[in-house]
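K.L.:
using only what follows, build the 3D model:
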Amino acid sequence: MEKSDLIVNIIVTILAICSLLPLFWLVTNSFKPSAEIYKMPPDILPKSLYLDNYKELFSNQPALRWTFNSFLVSFVTTGLSVILSAAAAYAFAKLKFKGKNIIFAIFIASLMIPKETFIVPLFKIIVAFDWVDTYQALIVPNLATCFGVFMLKSFFETIPDSIRESAKLDGANEFTIFFKLMLPIAKPGIGALFILNFVTFWNDYMWQLLMARSKGMNTLTVGVAGLMQEISPNMGLKVAGAAIAAMPMIVIFVLFQKYFTKGITAGAVKE
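P.N.:
Here you go, the predicted structure:
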């Protein structure tokens, strides 16, 4: 290993450790009573494994329902949005239809519009459908993601047209070509988009806060934020809630890491 590579590796390692320190501090503090969390100077590790924070979180708060809501909303929204994005990206990359370039330009332009600008009209639509405080309100408005279409279009463009043409000569229709040929080839990009979308929907706070009116419909993000706003000296309970909310994202990233690292770069270079 060259000296320059060694220096770069050391710097990257130090930065990685620094980025993990807040997570380490969050998890360790969740196993401390509130008095130890406020202690100065603080203890790096808890003196004993204090589990009352988690017991109180799941016994006195509907944390299990919040967790279920978060997983249901995040997985369903992510799965459907990835399928819709892949279908639209395939159409833009491989099919020929009138106005394709103009429509795709509109898609790209919409990425520059902040979500906050259309929350009010979107909220009025949800109220008109009488979907407030339902799973439909948390899932349906997030299904169409222009970023996913933009990202996957480059993956489908790298796939040779000869594959599609050969399948059509064998009698396959567009649905068969898309689901049985194109999707498996674009698996790295789909995996990367799955991670990005899952993290986005799991952390979505504003829209979930507007739509979930009852405490039982809250997701973990909204429920934990509510704990933070309560006037309570039990900081350990709040930290435990934040730790529970952070763990699934880490697990999802670890499980799909190989797809994420391949997907971010695989579609960047065209054959």
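
K.L.:
switch to C-alpha atoms for all contacts and neighbour counts from now on
P.N.:
Will do.

K.L.:
in the lengthiest helix in the chain, what's buried?
P.N.:
Determined from DSSP state H, the single longest helix within the chain is helix 63-94. Burial within helix 63-94, assessed by neighbour count using 16 or more other CA atoms under 10 Å, is assigned to 63, 65-67, 69-78, 80-93.

K.L.:
and stretch 202-210, by the same measure?
P.N.:
By neighbour count, with 16+ other CA under 10 Å as the criterion, the buried positions of stretch 202-210 are 202, 203, 204, 205, 207, 208, 209.

K.L.:
check stretch 10-27 too.
P.N.:
By 16+ other CA under 10 Å, the buried positions in stretch 10-27 come out as 26, 27.

K.L.:
likewise for stretch 256-266?
P.N.:
Taking 16+ other CA under 10 Å as the neighbour-count basis, stretch 256-266 is seen to contain the buried residues 259, 260, 263, 266.

K.L.:
so the third one, which of the three states?
P.N.:
Per DSSP: H, G, I helix; E, B strand; the rest coil, the secondary structure class of residue 263 is helix.

K.L.:
tell me the contacts of it?
P.N.:
When contacts are counted by CA atoms under 8 Å, 6 or more residues apart in numbering, residue 263 is found next to 187, 188, 189, 190, 191, 192, 193.

K.L.:
restricted to buried residues, select the residues you listed in ChimeraX.
P.N.:
Here the buried members of the contacts of residue 263 are turned into a ChimeraX selection, burial being counted by 16+ other CA under 10 Å:
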select :188,189,190,191,192,193
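
K.L.:
tell me where the stretch 101-250 of the chain has helices.
P.N.:
In chain order, the stretch 101-250 of the chain shows helices spanning 119-128, 135-139, 146-158, 161-169, 174-176, 183-185, 187-203, 206-211, 220-229, 235-255, with DSSP state H, counting those that start in this stretch as the criterion.

K.L.:
quick one, which of these gets closest to residue 52.
P.N.:
For the helices of the stretch 101-250 of the chain, the distance to residue 52 is smallest for helix 235-255, at 8.4 Å, taking CA to CA.

K.L.:
what packs against that closest one?
P.N.:
Packing partners of helix 235-255 (3 or more CA pairs under 8 Å, 6 or more residues apart in numbering; DSSP states H and E): helix 3-29, helix 34-37, helix 52-60, helix 187-203, helix 220-229.

K.L.:
go again using 7 Å as the cut-off
P.N.:
The elements that helix 235-255 packs onto, with contact taken as 3 or more CA pairs under 7 Å, 6 or more residues apart in numbering; DSSP states H and E, are helix 3-29, helix 52-60, helix 220-229.

K.L.:
I have a second one here; can you model it like the first so I can compare?
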Amino acid sequence: MRSIGKHSVLIIGSFLMIIPFLWMVLTSFKTYGESMQVPPTILPSEWNFNNYVSVFQSVDFLQYYINTLIVTVGRTLGQLFLCSLAAFAFARLEFPGKNIIFLLILSVLMVPLQVILIPNFGIITQFGWVDTFYALIIPGVFSAFGVFLLRQFFMGIPKELDDAAKIDGCSYFGIYWRIILPNATPALTALGIFTILAAWNDFLWPLVMTNSEGMRVLSVGISNFQGQYSTDYPLLMAGAVLSTIPMLLMFIFLQKYLLAGIALGGVRR
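P.N.:
Predicted coordinates for the structure are as follows:
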């Protein structure tokens, strides 16, 4: 009986979570009149695929996709490399002030982006990076959360492997590259997925840092569908569905690596 109650709660919770997604998909196939109908209809009377064609005709949606892909790949590769290097130093090396520096890095997690948005914008302006990929990628190539996640995992890898590598003449970077990284695939995959999701869905930073239409990313470009007095909701939902599909497919195929990375990285000391 207890398991039945737990499963019932989980089923209800899953249903409540999936309702907005289903509503988005169904609305993308409706006409504008159907989307504004009161009381609202659940299923469209006619499945209208013109909204998906109009998405590419109304704005340069393909360019949004390309820009988002470039930003996502750049941030992900940068975080995997830099965060793993920092995590290796905090997990395997001894140097003065290591714990203090690590605590300072973790303190970044307590500062919301909105608090440092204006100072960051001033720095990017002085560099002349506004409306460029530099502004969209470089500030996101390091993550305090990524350092914490990978450090916890690296500390669980036996240090005897390091000693054996040193005997064979391996340098610290060789230990990092040949010993630590191959044994940290689940944690690296989890961090990669988290970074991809964050970069793909990022809205505030690209909105502030880009001016031209050619530098817009998906999250900002879709917001352009919203009108001043009325919004074409089927067109807006069609754009949202198209932007969601890559992330949905990624989670479907990589969910076992994500869950393994969370489980392993969360219990390491």
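
K.L.:
give me the TM-score for this pair.
P.N.:
Their TM-score after superposition, calculated using TM-score structural alignment, normalised by the length of the second structure, is reported as 0.94; 269 aligned residues with a CA RMSD of 1.6 Å.

K.L.:
sorry, back to before: for residue 10 of the first structure, state which of the buried residues of stretch 202-210 of the first structure is nearest.
P.N.:
For those, the minimum distance to residue 10 of the first structure (CA to CA) is 31.6 Å, reached by residue 203.

K.L.:
excluding sequence neighbours, find me the nearest residue to that closest one.
P.N.:
Sequence neighbours aside, residue 221 is the residue nearest to residue 203 of the first structure in space, at 6.3 Å (criterion: CA to CA, 6 or more residues apart in numbering).

K.L.:
aligned to that neighbour, what sits in the second structure?
P.N.:
Aligning on TM-score structural alignment places residue 221 of the first structure opposite residue 219 in the second structure.

K.L.:
ditto for residue 208 of the first structure
P.N.:
Under the alignment (TM-score structural alignment), residue 208 of the first structure maps onto residue 206.

K.L.:
hang on, its match packs against residue 136?
P.N.:
Yes. With contact defined as CA atoms under 7 Å, residue 206 of the second structure and residue 136 form a contacting pair (6.3 Å).

K.L.:
hang on, the earlier thing: and the buried residues of stretch 202-210 of the first structure as a markdown table, adding distance to residue 111 of the first structure?
P.N.:
Compiled in a markdown table, those are given as follows (distance: CA to CA, whole Å):
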| residue | distance to residue 111 of the first structure |
| --- | --- |
| 202 | 20 |
| 203 | 19 |
| 204 | 17 |
| 205 | 19 |
| 207 | 18 |
| 208 | 21 |
| 209 | 23 |
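
K.L.:
nearest to residue 116 of the first structure, of those residues?
P.N.:
Here the nearest of these to residue 116 of the first structure, counting by CA to CA, is residue 207; it sits at 9.3 Å.

K.L.:
stretch 22-34 of the second structure maps to which residues in the first structure?
P.N.:
Counting by TM-score structural alignment, stretch 22-34 of the second structure falls onto residues 24-36 of the first structure.

K.L.:
likewise for stretch 133-153 of the second structure?
P.N.:
When stretch 133-153 of the second structure is compared against the first structure (TM-score structural alignment), it corresponds to residues 135-155.

K.L.:
report how many residues lie close to whatever residue of the first structure lines up with residue 93 of the second structure.
P.N.:
Superposed on the first structure with TM-score structural alignment, residue 93 of the second structure falls opposite residue 95. Using other CA atoms under 10 Å, the number of residues around residue 95 of the first structure comes to 10.

K.L.:
and residue 9 of the first structure, by the same measure?
P.N.:
For residue 9 of the first structure, using other CA under 10 Å, the count is 12.

K.L.:
how about it, what's its match in the second structure?
P.N.:
Across the two structures, residue 9 of the first structure finds its equivalent in residue 7 of the second structure, going by TM-score structural alignment.

K.L.:
residue at max distance from the center of the second structure?
P.N.:
No residue in the second structure has its C-alpha farther from the mean C-alpha position than residue 167, which lies at 39.9 Å (CA atoms, centre = their mean).

K.L.:
and that residue, how far is that from residue 160 of the second structure?
P.N.:
Going from residue 167 of the second structure to residue 160 of the second structure by CA to CA, to the nearest Å gives 11 Å.

K.L.:
same deal with residue 219 of the second structure?
P.N.:
For residue 219 of the second structure, the distance to residue 160 of the second structure equals 47 Å [CA to CA].

K.L.:
do residue 2 of the second structure as well
P.N.:
In this structure, residue 2 of the second structure lies at 45 Å from residue 160 of the second structure, with CA to CA as the measure.

K.L.:
re the thing from before, quick one: which of residue 219 and residue 160 of the second structure has more around it?
P.N.:
Summary of the neighbour comparison: residue 219 of the second structure and residue 160, criterion other CA under 10 Å, with residue 219 having more neighbours (21 against 9).

K.L.:
quick one: residues contacting that one.
P.N.:
Each residue near residue 219 of the second structure by CA atoms under 7 Å, 6 or more residues apart in numbering is listed here: 201, 202, 203.

K.L.:
if you set the cut-off to 8 Å instead, what comes out?
P.N.:
Residues near residue 219 of the second structure by CA under 8 Å, 6+ apart: 200, 201, 202, 203.

K.L.:
with residue 242 of the first structure instead?
P.N.:
Residues touching residue 242 of the first structure, when contacts are defined by CA under 8 Å, 6+ apart, comprise 26, 224.

K.L.:
corresponding residue for it in the second structure?
P.N.:
Mapped onto the second structure by TM-score structural alignment, residue 242 of the first structure lines up with residue 240.

K.L.:
what of residue 264 of the first structure?
P.N.:
When the two structures are superposed using TM-score structural alignment, residue 264 of the first structure falls opposite residue 262 in the second structure.

K.L.:
how many neighbours does residue 179 of the second structure have?
P.N.:
Neighbourhood size, residue 179 of the second structure [other CA under 10 Å]: 16.

K.L.:
these two touch, right, it and residue 161?
P.N.:
Yes. In terms of CA atoms under 8 Å, residue 179 of the second structure counts as a neighbour of residue 161; the distance is 7.2 Å.
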